[in-house]
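Enquirer: build me a model from this:
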Amino acid sequence: MSTPENKIAELDEAAQAELNKVLGTALGVAREQLEEQGVFLPFAIAVEPATEENAEPELRLLAVQPTEDLDDPEADIDAEVMMADLVQLLQDQRDSFNAVAFVSDVTLLDDATDAVHVLAEHRNGGSVAIVQPYTAPDPETGIWEFSEPSAEGGQIQVWA
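Expert: Just a heads-up that it's a prediction; the model follows:
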């Protein structure tokens, strides 16, 4: 199966606004979870189509239950399995959304740092990935440090 073409440059203003909305919300929720809990599990943000003229589209937070290893209840949570489950969930419900963003906590091996990774896509064919490195809080100040996010073209998964 071939990968669909990323048409990010061809998206109209409304579609760009929906992508920006899920991206901004996703980064904000991940940052909030890090600051409050110190960690977060993979999740998704989706924007539903507006239901009334001039109505603001609804945002939804979607998550899946981590798979438990019954043989080893202390085993680490498999974030890749959770992300695959989120992709499947959103593929199954893609007609209900205009844009989605998948969010995960990743390690950037080249930089030896952690980062928030957001992959957002729009039903009209555009996709973008954002990576925002972060540093855990200084024990004295308790302040998390978030670097400037960087963007690149993303892979289309939901509307493939």
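
Enquirer: make it CA atoms for all contacts and neighbour counts henceforth
Expert: Noted.

Enquirer: could you look up the SS state of residue 22?
Expert: helix (DSSP: H, G, I helix; E, B strand; the rest coil).

Enquirer: burial measure for the nearest residue to residue 38 once chain neighbours are set aside, as a count.
Expert: Nearest in space to residue 38, with sequence neighbours left out and distances taken as CA to CA, 6 or more residues apart in numbering, is residue 136 at 7.8 Å. Residue crowding around residue 136 was assessed by other CA atoms under 10 Å; the count is 16.

Enquirer: which residues touch residue 136?
Expert: Residues counted as contacts of residue 136 (CA atoms under 8 Å, 6 or more residues apart in numbering) are 38, 143-145.

Enquirer: which entries within those meet the buried criterion?
Expert: residue 144 (16 or more other CA atoms under 10 Å).

Enquirer: for the comparison step, fold the sequence that follows:
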Amino acid sequence: MVSWRDQASQQAQDDLDGLLDPAIGFAQQQLEKYHEFYPYAVVVDEGGDHRMVAAEVGSEQPASADLITTLIASLSVQRDHLRAVAIVADVRLSDQGTDGIRVTLEHAEGVALSVVLPYRVRRLGRGINYGDLQASEAVAFIWAR
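Expert: Predicted structure coming up:
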């Protein structure tokens, strides 16, 4: 079976690998503190620097889908100045009966992956139990071909 790594440059591999930890780490911090989080992105710019990006839609409790749509639109406009993007969302994994941190990773070279970290809030909100990371191919939105 051919892996995405077999077709990606070393820089693309490093960029995507470098996005996963901060993307999941911030989500875990938010879950520990608030038991939820709004979608956000972590990007690698053309110079190799990382930064976090949030979307504003103008309401106190915006729908996650609206934030993701706004993030995709904003990042698509900036894509010529970006090398890689991770869009992070709090999702319901109905087939597993739990929630998950979904990180959709994209690279300018055309690689698109989805990584999901299942989680469950412990009884009475006393911490979070995490499952195993699950990875699969994804549809590209920022660098859609």
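
Enquirer: now the TM-score, please.
Expert: Once superposed, chain against chain, the TM-score is 0.89 (TM-score structural alignment, normalised by the length of the second structure); 141 aligned residues with a CA RMSD of 1.7 Å.

Enquirer: and the residue nearest to residue 38 of the first structure, how far is that from residue 151 of the first structure?
Expert: Shown here: residue 136 of the first structure relative to residue 151 of the first structure, a distance of 22 Å by CA to CA, to the nearest Å.

Enquirer: the residue nearest to residue 38 of the first structure maps to what in the second structure?
Expert: Correspondence of residue 136 of the first structure to the second structure, assessed by TM-score structural alignment: residue 121.

Enquirer: thinking again about what came up before, where helices are concerned, which of the contacts of residue 136 of the first structure count?
Expert: For the contacts of residue 136 of the first structure, not one is inside helices, with DSSP state H as the criterion.

Enquirer: ok, the contacts of residue 136 of the first structure in the second structure: which stay?
Expert: Retained in the second structure: 38, 143-145, out of the contacts of residue 136 of the first structure (criterion both residues aligned by TM-score structural alignment, their matches' CA atoms under 8 Å).

Enquirer: can you redo the residues you listed as TSV with distance to residue 106 of the first structure?
Expert: Below are those laid out as TSV (distance: CA to CA, whole Å):
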residue	distance to residue 106 of the first structure
38	14
143	20
144	16
145	16
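
Enquirer: between the contacts of residue 136 of the first structure, which sits nearest residue 12 of the first structure?
Expert: residue 145 (33.9 Å; CA to CA).
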